[in-house]
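Engineer: all I have is the shape, not the residue letters:
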């Protein structure tokens, strides 16, 4: 059994989704000396969680499976959804609207069938355009849905208001005494601080040369975590693409309370934002990486950009053409690339570092990081206190042995686009969405 940490000083690197969840959970459990560092002002414009909305879905009972993999995801979703449905802080941001999983290609549809077979809830098959249109009010899904097949889960799923809940987590953490130090100088971490023997992390040094020392350091910097610590190829920073479709106030009323429509090889959209009449549109693909050589090795290095490749916009137009053609020519008013960090098996990496004392890593959202963020905070603090359950700990552990010969181009079970991971270094045309022409 690991030795539990006392209620001493904690330094959290990263004020994104996971950093805020971790800080909040620490404060709720009575830790009083908590500092969070981030190189951007809050909320960070590059944080994946600073977004309109994210898909959320309940899981099956984790006790019903012998598979460690299934147990892991069901247990994580169980913890997270308990917070989204019952915690007064999170509850206002969850909308149970239902969820449609569908596909066009045969391989992608097999993924939908596997999803349906694993569901305990009763699902409605959707086999043609009439079926899809019946899931939403008249005049919403006017497309012909060529080749689309899928399933509707009308309860136990929906979406969460991402940026709203991110701000709520941070505000409550501040109310409970957490200090957030942000900005390109005072908040940006330039490097970790090590003991003279290099076996203990003492904190971090920021760009203004300030040393922030703490009894424990938690690295939760998302896709940027890989820049601060050698993860031994366990993380691959990967980007996805999104745009916002503006609606009139009258249109927005018609598009409320809609099931999330997710095409695993096309993309997805969620009903209008609660603050502005805009729908988030995402094209689906195995991801973009930014491959450059770092110290003689090929690495994907994240960067911020409020533009997307023109090919991504074309894919979004195809999604609209097939589902809501009334919007296929409407100009988007915002776009950006959104980064996460993929592990080889797409499970999270939350563990005490095996070679560095007083260091906890919390990374590898792998596309599941926001919806499960309430659970992440719990699991990280349980890791700090040495109370993580045996089965969860096994699935969360530091595991470089499975990344030794990692294929950086592995699609990791994702579909869409040309069925391959794309390199941002090879993108020649970027959209001008939201830019002055």
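Structural biologist: Nice, I can see it. For clarity, every value in this text was computed on a predicted model and none was experimentally measured.
Engineer: CA atoms for contacts and neighbours, from now on please.
Structural biologist: Noted.
Engineer: and residue 234, what is it in contact with?
Structural biologist: 342-344, 399-400, 403 (Cα atoms under 8 Å, 6 or more residues apart in numbering).
Engineer: hmm, 7 Å instead?
Structural biologist: Taking Cα atoms under 7 Å, 6 or more residues apart in numbering, we find residue 234 in contact with 343-344, 400, 403.
Engineer: center of the chain, which residue is that?
Structural biologist: Centroid-nearest residue in the chain: residue 369, 3.6 Å away (criterion: Cα atoms, centre = their mean).
Engineer: rewinding a little: closest one of the contacts of residue 234 to residue 56?
Structural biologist: Each of these was checked against residue 56 using Cα to Cα; the closest is residue 343, at 20.7 Å.
Engineer: wait, that closest one sits on residue 363?
Structural biologist: No: judged on Cα atoms under 7 Å, residue 343 makes no contact with residue 363 at a distance of 8.6 Å.
Engineer: who's more crowded, the two?
Structural biologist: Using other Cα atoms under 10 Å as the criterion, residue 343 and residue 363 rank with residue 363 on top: 29 against 23.
Engineer: verify the stated contact: the more buried one with residue 222.
Structural biologist: Yes: between residue 363 and residue 222 a contact is recorded at 5.8 Å, counting by Cα under 7 Å.
Engineer: what about residue 373, distance to residue 271?
Structural biologist: To residue 271, residue 373 is 21 Å away according to Cα to Cα, to the nearest Å.
Engineer: structure two is appended below for comparative analysis:
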């Protein structure tokens, strides 16, 4: 950007998965005046990265020279290089391997297509014994009805998400990044936008709920699903939610379940080994996603909200996954549950670009389900975009592109499977689990109205 120097003031809106990564990369490149705003105290209870674990995979050399394949491979390469080598991040990556499978025919075709692009050695899994033998005796006790897939023993695993997020936060603070978080002082109500006589718009910071104005030379909007409430993205973002729960385990069980490959059923759900502190295992059901469709200014939009509960339907799907895979745990009560928001772009490529019509504003949004695994790369890409040095092929795929959202189908499943194969609407969900309740600390951080 013209005029950008290491002395320029930079405001990052959003202190979650991407915001922390961007702030850290800015500080590492020598920028000295960085402020991050977030409505929640760190780590935010609604940040997708504030989680036990996330699946991580290394990239593959592209099957062809298309921009699409090149971009994903490059992003994965950048990310995995950081997970394996960055002194801050490498303690949190666990190279345990990855099992990918499906029950339905359409979902299984997706598995086969995915496997066809793999360069690593894959072991076919077609029977209950095949699946059970991927883990120590006594872990997988289910009959795996209709399950088919493969085992990728190397080149994949999982990341201790919350630990990595906390490490990025601490290192960015050590390097001088200032965080203003929690309550009205951190909750951004609006961008500060001015227009010239020639109708040229410029962002000069943001206004928070306490009335304070946070001025900056450059502003980076990286507030995840909430970003859609601060800027007109011309339908490029669809806030979409998924569901997770924690299952408590004994010390003996947790010991048996250590260092397991990730088990992922593309139309059932997944789990990863228990955490070391509480001995809880995260269970996720797999589905195209939940939206919260409401009418805003005569248009239907999905508006995120925080809740430490999940729909009863989600719990039923999680219980089905457990019954088919680990039936000895299928009836154990959950200890925690919540909905987890992301924002889908129409093509599921990230949106990381300088705004073409608003000066001094950059957006880094649209995780589309890939946000945490690739978050080390996102920090690099976002600062590259701010400096105007992003690799041209990557910039082409992640640019501001409202033309892709013209006539957008809000109910598009975007190559996801599970549940009834449809996007579900939280605005009509009546029955929720009694595991938790609406998170009091985040009621004011993500509004259900604009």
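Structural biologist: Looks like it arrived, so ask away. What you see is a predicted model; the values in this text were computed from it and never measured.
Engineer: TM value for the aligned chains?
Structural biologist: The TM-score (TM-score structural alignment, normalised by the length of the first structure) is 0.98; 433 aligned residues with a Cα RMSD of 1.0 Å.
Engineer: longest helix anywhere in the first structure?
Structural biologist: Scanning the first structure for the longest helix, with DSSP state H as the assignment, gives helix 68-86.
Engineer: average gap between that one and the second structure?
Structural biologist: Aligned to the second structure and superposed, helix 68-86 of the first structure gives a mean residue distance of 0.5 Å (mean Cα distance after the TM-score superposition for the first structure).
Engineer: and that helix, what other elements does it pack with?
Structural biologist: Contact here means 3 or more Cα pairs under 7 Å, 6 or more residues apart in numbering; DSSP states H and E; on that basis helix 68-86 of the first structure packs against helix 373-385, helix 390-396.
Engineer: ok, and what's touching the longest one?
Structural biologist: Residues from elsewhere that reach helix 373-385 of the first structure (Cα under 7 Å, 6+ apart): 4-5, 17-18, 21-22, 25-26, 76, 79-80, 83, 350-351, 362, 388.
Engineer: report how many residues lie close to the closest residue to residue 127 of the first structure other than its chain neighbours.
Structural biologist: Excluding the flanking residues, the one nearest residue 127 of the first structure by Cα to Cα, 6 or more residues apart in numbering is residue 149, at 4.8 Å. Residue 149 of the first structure: 24 surrounding residues under other Cα under 10 Å.
Engineer: again, but for residue 147 of the first structure
Structural biologist: Neighbour count of residue 147 of the first structure, defined by other Cα under 10 Å: 14.
Engineer: the one 5 residues further on too?
Structural biologist: Neighbours of residue 152 of the first structure under the rule other Cα under 10 Å: 22.
Engineer: that one - that's part of a helix, no?
Structural biologist: No: assigned with DSSP: H, G, I helix; E, B strand; the rest coil, residue 152 of the first structure falls outside any helix and is strand.
Engineer: surely it is in contact with residue 124?
Structural biologist: Yes: with contact defined as Cα under 7 Å, residue 152 of the first structure reaches residue 124; the gap is 5.0 Å.
Engineer: in the second structure, what stretch matches the longest strand along the first structure?
Structural biologist: In the first structure, assigned by DSSP state E, the strand with the most residues is strand 236-246. Aligning strand 236-246 of the first structure against the second structure (TM-score structural alignment) gives residues 238-248.
Engineer: would you mind confirming that residue 3 of the first structure is in contact with residue 386?
Structural biologist: Yes: contact criterion Cα under 7 Å: residue 3 of the first structure and residue 386 qualify, at 6.1 Å.
Engineer: grab the nearest non-local neighbour of residue 147 of the second structure.
Structural biologist: residue 103 (4.7 Å).
Engineer: okay, now the one you found: neighbour count?
Structural biologist: Residue 103 of the second structure sits with 18 neighbouring residues when counted by other Cα under 10 Å.
Engineer: distance check, it against residue 419 of the second structure.
Structural biologist: 12 Å.
Engineer: just give me how far the very next helix or strand once past the longest strand of the first structure sits from the chain centre.
Structural biologist: Downstream of strand 236-246 of the first structure, the first helix or strand assigned by DSSP states H and E is helix 249-254. How far helix 249-254 of the first structure lies from its chain's middle: 28 Å, per Cα atoms, centre = their mean, to the nearest Å.
Engineer: could you identify the helix or strand that succeeds helix 249-254 of the first structure?
Structural biologist: Later in the chain than helix 249-254 of the first structure, the nearest helix or strand by DSSP H and E is strand 260-263.
Engineer: by contact count, what packs against that following strand?
Structural biologist: The contact analysis (3+ Cα pairs under 7 Å, 6+ apart) places strand 260-263 of the first structure against strand 99-103, strand 267-270.
Engineer: hmm, residue 308 of the first structure is touching residue 240, no?
Structural biologist: No: using Cα under 7 Å, residue 308 of the first structure is not in contact with residue 240; the gap is 9.0 Å.
Engineer: which one's more surrounded, those two?
Structural biologist: A count of neighbours by other Cα under 10 Å puts residue 308 above the other of residue 308 of the first structure and residue 240, at 24 against 21.
Engineer: from residue 122 of the first structure, how far off is that one?
Structural biologist: Residue 308 of the first structure sits 38 Å away from residue 122 of the first structure when distances are taken as Cα to Cα.
Engineer: mean deviation, the longest strand of the first structure versus the second structure?
Structural biologist: Once fitted to the second structure, strand 236-246 of the first structure is off its aligned match by 0.2 Å on average (mean Cα distance after the TM-score superposition for the first structure).
Engineer: check the offset of stretch 351-360 of the first structure from the chain's centre.
Structural biologist: 24 Å.
Engineer: list the contacts of it.
Structural biologist: Residues from elsewhere that reach stretch 351-360 of the first structure (Cα under 7 Å, 6+ apart): 199-201, 215-219, 361-362, 383, 396-398.
Engineer: helices - which of those land there?
Structural biologist: Per DSSP H, helices hold the following members of these: 383, 396.
Engineer: coming back round to it: tabulate the contacts of residue 234 of the first structure (JSON lines), appending secondary structure and distance to residue 91 of the first structure.
Structural biologist: Below are the contacts of residue 234 of the first structure laid out as JSON lines (DSSP: H, G, I helix; E, B strand; the rest coil; distance: Cα to Cα, whole Å):
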{"residue": "343", "secondary structure": "coil", "distance to residue 91 of the first structure": "29"}
{"residue": "344", "secondary structure": "coil", "distance to residue 91 of the first structure": "32"}
{"residue": "400", "secondary structure": "helix", "distance to residue 91 of the first structure": "37"}
{"residue": "403", "secondary structure": "helix", "distance to residue 91 of the first structure": "38"}
